[in-house]
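Trainee: this one's sequence-less:
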């Protein structure tokens, strides 16, 4: 039997508000404990959890990083109560599991879905997130822009939007995602980071974002996923569909001199880059200049075992930097 836990609630608060406050408070507790966790690829995560002795959590990194089940006595009563209030506790055998993870990105602490991310509404965070945010930060450091309006397309956990908003505190940063759970995580993470200029917005890509933008950043799904899960499926040719749509929309949304930073993955076929070929055809008559950089030549190699990737030699992480003239 799982022991019942009661908590004091403010009657005027909506349940969703109480859950959000509890989650922000829990993040604050983790920060005071010096909690930190670097999220790895799903395959590396599986390898770690399969090791002998790793079946049950032994500390909070195991609970909120490695998504391992834990026994009630492992977590302090106040922390367990916050987990209950936040609605993130799930019964597991004779113990419990957390339905979210907390990951470190610099001094940021960001919530996202627990491992494994199998649900269609999962909010993904991993090595791509680190590369994406680092690429955005490098561009900001090198260009020192004075941005007024920007957008993070497919914001997920909000990592990119929050990093951008902290670097540009006077900029309105619209964080767009088609997944309501992603926007919930973005709101929580923005509160934890004490960032007030992130505006979560439910929508498909840039369809519902009005006005011109000085900067668009995007780290869209780029896998071929038979289940077509929103956080993973890129659609189109070899998973490049969403990336191409973002480029097409950016050409009509960017202000003069505005920039698109698109981080994505590309399925390479027999030594050729089909995504770059599509870009060249799309952009040959556009009034812009662009750079194309391969950041990592080989990511998510485990995907190559799947039949959808039978013709693919490797998956590369690339950064497209496109600026309107």
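Mentor: In hand now; what should we look at? On a predicted model such as this, the values are computed, not experimentally measured, just so you know.

Trainee: only C-alpha atoms for contact and neighbour calcs from this point on.
Mentor: Noted.

Trainee: how about the strands in the stretch 1-150 of the chain?
Mentor: 89-92, 95-98, 100-105, 108-113, 149-153 (DSSP state E, counting those that start in this stretch).

Trainee: just those strands: most buried one?
Mentor: Mean neighbours per residue, mean count of other Cα atoms under 10 Å, is largest over these for strand 149-153, with a mean of 26.

Trainee: Now do that one: everything it contacts.
Mentor: For strand 149-153, contacts defined as Cα atoms under 8 Å, 6 or more residues apart in numbering pick out 160-161, 171-177, 205-206, 212-220.

Trainee: cool, and stretch 235-253?
Mentor: By Cα under 8 Å, 6+ apart, stretch 235-253 touches 205-206, 211-213, 216, 218, 220-224, 228, 233-234, 260, 262, 264-267, 275, 279, 282, 324.

Trainee: So which of these belong to strands?
Mentor: Residues of the contacts of stretch 235-253 located in strands (DSSP state E): 213, 216, 218, 260, 262, 264-267, 324.

Trainee: out of the residues you listed, what pair is the most spread apart?
Mentor: For the ones in strands among the contacts of stretch 235-253, the farthest-apart pair by Cα to Cα is 213 and 267; their separation is 29.4 Å.

Trainee: Next up, a structure to set beside the first:
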């Protein structure tokens, strides 16, 4: 096995431990927040009444500026210890957000997620994790090894680990910030079977998997941001994951791939490319649109001038058991 798989889980740094503590305090105080799309987030924040934060949801959910007295001093102290508080005079900002899913809180990047190493959590995260949970519920065979490719916050890996507590679950990503947040979120959820690993797709880990899940970047992003850019057509990374799963799914193993595509003159180019990628393999697969019309604001840009809509989809594939 590779070094990544056999290495002892790295100890959390002092800043990471403080970030876990911040999440625990928010959770104990009943904090909850559902993260929306960037376009909705921007629209809501543009309302005049939302110019400044009035409480924790505004600070850690909506990423609004705040100042002294908005948060308890104890929370501000922990933010300082975690290195996530930016101060500029009396205008302070949190460098992170916390979002709710499945009874847990997940730390991720503050809005707007413009940096190259931003770690995104949003509506597609909820959809992907729900699809992974549904796949687990439908499986007849137990999951012994699972991997979340491009794990981001680790939400998918944690969702799997909570439902398959005996499984080894790898959370792989090429973004060091994603691996950091995945480690923090794993500790915050109290799940010890998730192992964050640096890996480009599955090149950094060995062996086969009973379950592969992924919500890769699937947008055409002229800025080329790693957390968002899926390639020149938006789906190249999704196809690479399909190819990796074709080689690394164990007998009886399943893939859950949550992705998206621009629909062109009524045709779905990702579905056609997936069919070509899986042709001749023994994988049985299905494909469905989860939402036929998302990220409509992208249609105004040149990257999607050819598309009539953008859809998000789930592709599932299963290798026959021996």
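Mentor: Structure received. Bear in mind that the values here come from a model prediction, so they are computed numbers and not experimental data.

Trainee: Could you quantify their similarity as a TM-score?
Mentor: Taking TM-score structural alignment, normalised by the length of the second structure as the basis, the two superposed chains have a TM-score of 0.94; 311 aligned residues with a Cα RMSD of 1.4 Å.

Trainee: burial count for the alignment partner in the second structure of residue 119 of the first structure?
Mentor: Counting by TM-score structural alignment, residue 119 of the first structure lines up with residue 115 in the second structure. Burial of residue 115 of the second structure is recorded as 11 neighbouring residues (other Cα atoms under 10 Å).

Trainee: so residue 115 of the second structure makes contact with residue 226?
Mentor: No: counting by Cα atoms under 8 Å, residue 115 of the second structure does not reach residue 226; the two are 9.2 Å apart.

Trainee: circling back to that earlier point, tell me the contacts of the match of residue 119 of the first structure?
Mentor: Residue 115 of the second structure is in contact with residue 225, counting by Cα under 8 Å, 6+ apart.

Trainee: residue contacts, the one residue sitting closest to the centre of the second structure?
Mentor: Centrality entry for the second structure: nearest residue to the mean C-alpha point is residue 152, 4.3 Å, by Cα atoms, centre = their mean. Shown in contact with residue 152 of the second structure (Cα under 8 Å, 6+ apart): 119-121, 173, 175, 178-179, 181-182.

Trainee: Count the residues that sit near residue 11 of the second structure.
Mentor: 9.

Trainee: Same check on residue 260 of the second structure?
Mentor: Using other Cα under 10 Å, residue 260 of the second structure has 29 other residues around it.

Trainee: The residue mapped onto residue 128 of the first structure from the second structure and residue 156 of the second structure: what is the separation?
Mentor: Taking TM-score structural alignment for the superposition, residue 128 of the first structure sits opposite residue 124 in the second structure. Between residue 124 of the second structure and residue 156 of the second structure the distance is 11 Å, computed by Cα to Cα, to the nearest Å.

Trainee: between these two, which one's more packed in?
Mentor: More crowded of residue 124 of the second structure and residue 156, by other Cα under 10 Å: residue 156, with 28 against 21.

Trainee: Next up, identify which helix or strand that one is on.
Mentor: Secondary structure from DSSP states H and E places residue 156 of the second structure in helix 155-163.

Trainee: Work out for me the element residue 186 of the first structure sits within.
Mentor: Per DSSP H and E: helix 180-192 holds residue 186 of the first structure.

Trainee: In the second structure, point out the residues matching that helix.
Mentor: Against the second structure, helix 180-192 of the first structure falls on residues 176-188 (TM-score structural alignment).

Trainee: Need the residues that contact the helix or strand hosting residue 200 of the first structure.
Mentor: According to DSSP H and E, residue 200 of the first structure maps onto strand 198-202. For strand 198-202 of the first structure, the surrounding residues in contact (Cα under 8 Å, 6+ apart) are 161-162, 165, 172-180, 183, 186-187, 190.

Trainee: possible to save the strands of the stretch 1-150 of the first structure as JSON lines with distance to residue 195 of the first structure?
Mentor: Converted to JSON lines, the strands of the stretch 1-150 of the first structure look like this (distance: least, Cα to Cα, whole Å):
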{"stretch": "strand 89-92", "distance to residue 195 of the first structure": "27"}
{"stretch": "strand 95-98", "distance to residue 195 of the first structure": "25"}
{"stretch": "strand 100-105", "distance to residue 195 of the first structure": "15"}
{"stretch": "strand 108-113", "distance to residue 195 of the first structure": "11"}
{"stretch": "strand 149-153", "distance to residue 195 of the first structure": "15"}
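
Trainee: corresponding residues in the second structure for stretch 284-298 of the first structure?
Mentor: Counting by TM-score structural alignment, stretch 284-298 of the first structure corresponds to 279-293 in the second structure.

Trainee: For that stretch, give me every contacting residue.
Mentor: The contact list for stretch 279-293 of the second structure, computed with Cα under 8 Å, 6+ apart, reads 246, 271, 309-320.
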